[in-house]
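# just coords:
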């Protein structure tokens, strides 16, 4: 979440961004290991049998989940975060950490690469020099990242709520089990199911369509200054280094999670309680090569710590470019993305920014502050926008 923001139209945001130079900021491993937690007494609402039953359903769910994502699971750790009951309905929230590798022999077998290569085979001879550069860059990025996910162990985190109904004998009723994944703000949960995971065929088609759109937009892309080289994997690594999967509330009674002990306090002593997301993403982008202006985009002015101002500044200064189709599935590691509320007249109220840290075409992970999350599985949102650097990306 950004720090202290009102409802601005796009015009006012631009004006405020221009004025920010003269004002203070608006404050604003190859065997699967299922490690079970024996500590289920933290909330003695549910019996050990019920907890183990819910855990068993979850374990089955995440094993199939890994198969559909084409992961080779190396290790799975499941711990109980909380539990409660309401009448016959029982709920347990579990923290799941998984270590895996993407289960392809080589990057070219992954649907996200296959679709792009199919496009290049069909169309590359008809592309302009600028379009060909853009298409080759996209293929290069995806081949590199997928090869990394195949060759090296990957880690991810997910917090899942499992809900079921007990029968008159206190047994879990078959067919009543439902699963919900924690959303990016902390405390919010969205329903999840296996049918929401795209098929390989769908991913391959999406990859083909994506590079086709890249080629069409290439002529409109703005040229970034040659001094503004963006090393996206440095942004990813920074984001993963300075956050955590904490269960600590940012303040009493608040569902937002935060633990400043993982923050880069040596370089950035100022942090924002319950509202550090833009500050964190700005740090990562600066570390990856986007230069500070010495004026508007510098710690801790509005364009650095506020989602709306950060968005406007980056677009106006040609460092970031809006993706025209809002397709978060295209967002690669090291690119920021935001949640927003649509406003009248087509403007947007941005309220939370995160860093994409992994994308294999089927599954995406993000890292963020407030709520603090590290390599968390992304399960979608209604209104989300990502940014890409139009050139000079490595």
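Good, I have the coordinates. Note that the coordinates shown come from a computational prediction; the quantities given were computed from them, not determined experimentally.

# from now on I want contacts and neighbour counts done on CA atoms only, so please keep to that.
Fine.

# buried set for the helix or strand encompassing residue 131?
In this assignment (DSSP states H and E), residue 131 forms part of helix 129-151. When neighbours are counted by 16 or more other Cα atoms under 10 Å, the buried residues of helix 129-151 are found to be 131-132, 134-139, 142-143, 145-151.

# what helices and strands are in contact with the lengthiest strand in the chain?
Assignment by DSSP state E gives strand 71-86 as the longest strand of the chain. Applying 3 or more Cα pairs under 8 Å, 6 or more residues apart in numbering; DSSP states H and E, we find strand 71-86 packed against strand 34-36, strand 89-102.

# one more to weigh against that first structure:
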């Protein structure tokens, strides 16, 4: 770079002169600046390329894995008790109080097995995990549909294995394990059901939810 020179004569103001670099020095410094800019831009490009190759993880829902989980951890119970805990997953708490209120806990487990991640709101034993949301505003339905948008409300014909059913007139959810447009099958807890037919149920008394296509 150039230098500053000061010159002052008696009774005169101090004058400051800027003496520029030689043309050779200017050219050399310009080359150095250009090389630095190229290096910075190249490093940025490498980072961008790496980001494109290794994108941030996204939520993906394996509805068939969720279906398989649902069918594995329940059974068809016809006794007055309504459930058989020997078929339930021992790694989770069981809600057999009040005659059995494990339906949302079971559906949450299946959804989690399909790949929907837990967080501070939806996790085992949280309200959003174990409550259907029918009589409160922060249950399973509100979390999955209203808060996160993982699922959306649809019709019976718009669902497939991996979706869930919620009763309108009472607090109960069931997991859809098959639907070919003619026959819908569901599995559930309390009462425990395994690949049970929905044929004898009135569709108007239930709401149907299926996973948003963005997560498939």
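Good, I have the coordinates. Please read these numbers as outputs of a predicted model, since none were measured by experiment.

# circling back: moving C-terminal of the helix holding residue 131 of the first structure, what's the next helix or strand?
Read in the C-terminal direction, the helix or strand following helix 129-151 of the first structure is strand 154-165, with elements assigned using DSSP H and E.

# can you classify the residue mapped onto residue 122 of the second structure from the first structure by secondary structure?
Using TM-score structural alignment, the equivalent of residue 122 of the second structure in the first structure is residue 297. Of the three states, residue 297 of the first structure takes coil according to DSSP: H, G, I helix; E, B strand; the rest coil.

# how near is the residue nearest in space to the middle of the second structure to residue 48 of the second structure?
To find the centre residue of the second structure, average its C-alpha atoms and take the closest one (Cα atoms, centre = their mean): that gives residue 59, at 4.6 Å. Here residue 59 of the second structure is placed at a distance of 22 Å from residue 48 of the second structure (Cα to Cα, to the nearest Å).

# also residue 3 of the second structure?
Taking Cα to Cα as the measure, residue 3 of the second structure and residue 48 of the second structure are separated by 41 Å.

# so between those two, which is more surrounded?
A direct count of neighbours by other Cα atoms under 10 Å for residue 3 of the second structure and residue 48 places residue 48 higher, at 12 against 9.

# just give me the longest helix of the second structure.
Using DSSP state H, we find that the single longest helix of the second structure is helix 23-53.

# against the first structure, where does that one fall?
Residue span in the first structure matched to helix 23-53 of the second structure, by TM-score structural alignment: none.

# helices of the second structure, start to end?
Counting by DSSP H, the helices of the second structure are 23-53, 63-72, 103-113, 127-130, 140-141.

# quick one: the ones you listed as CSV, columns for distance to residue 86 of the second structure too.
Written out in CSV, the entries for the helices of the second structure read as follows (distance: least, Cα to Cα, whole Å):
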stretch, distance to residue 86 of the second structure
helix 23-53, 46
helix 63-72, 11
helix 103-113, 14
helix 127-130, 20
helix 140-141, 25
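
# quick one: closest of those to residue 210 of the second structure.
When the helices of the second structure are compared by Cα to Cα, helix 63-72 sits nearest residue 210 of the second structure, at 9.7 Å.

# so that closest one matches what in the first structure?
Equivalent residues of helix 63-72 of the second structure are located at 232-241 in the first structure, counting by TM-score structural alignment.

# and that stretch, what's buried?
Taking 16+ other Cα under 10 Å as the basis for neighbour counts, the residues of stretch 232-241 of the first structure that come out buried are 232, 233, 234, 235, 236, 237, 238, 239, 240.

# what do you get for stretch 52-61 of the first structure?
Buried positions in stretch 52-61 of the first structure, judged by neighbour count with 16+ other Cα under 10 Å: 54, 55, 58, 59.

# who's in contact with the first one?
Listed by Cα atoms under 8 Å, 6 or more residues apart in numbering, the contact partners of residue 54 of the first structure are 92, 162, 163, 164.

# check which helix or strand it maps to.
Counting by DSSP H and E, the secondary-structure element that holds residue 54 of the first structure is helix 48-68.

# what is the orientation angle of that helix with strand 71-86?
Note on geometry: by axes from the mean of the first three to the mean of the last three Cα atoms, to 10 degrees, helix 48-68 of the first structure and strand 71-86 are set 150 degrees apart in direction.

# so helix 48-68 of the first structure matches what in the second structure?
Per the alignment by TM-score structural alignment, helix 48-68 of the first structure matches no residues in the second structure.

# go on, stretch 201-216 of the first structure?
Following TM-score structural alignment, stretch 201-216 of the first structure has no partner segment in the second structure.

# quick one: stretch 321-339 of the first structure to chain centroid distance?
The gap between the average C-alpha position of stretch 321-339 of the first structure and the chain average comes to 10 Å, counting by Cα atoms, centre = their mean, to the nearest Å.
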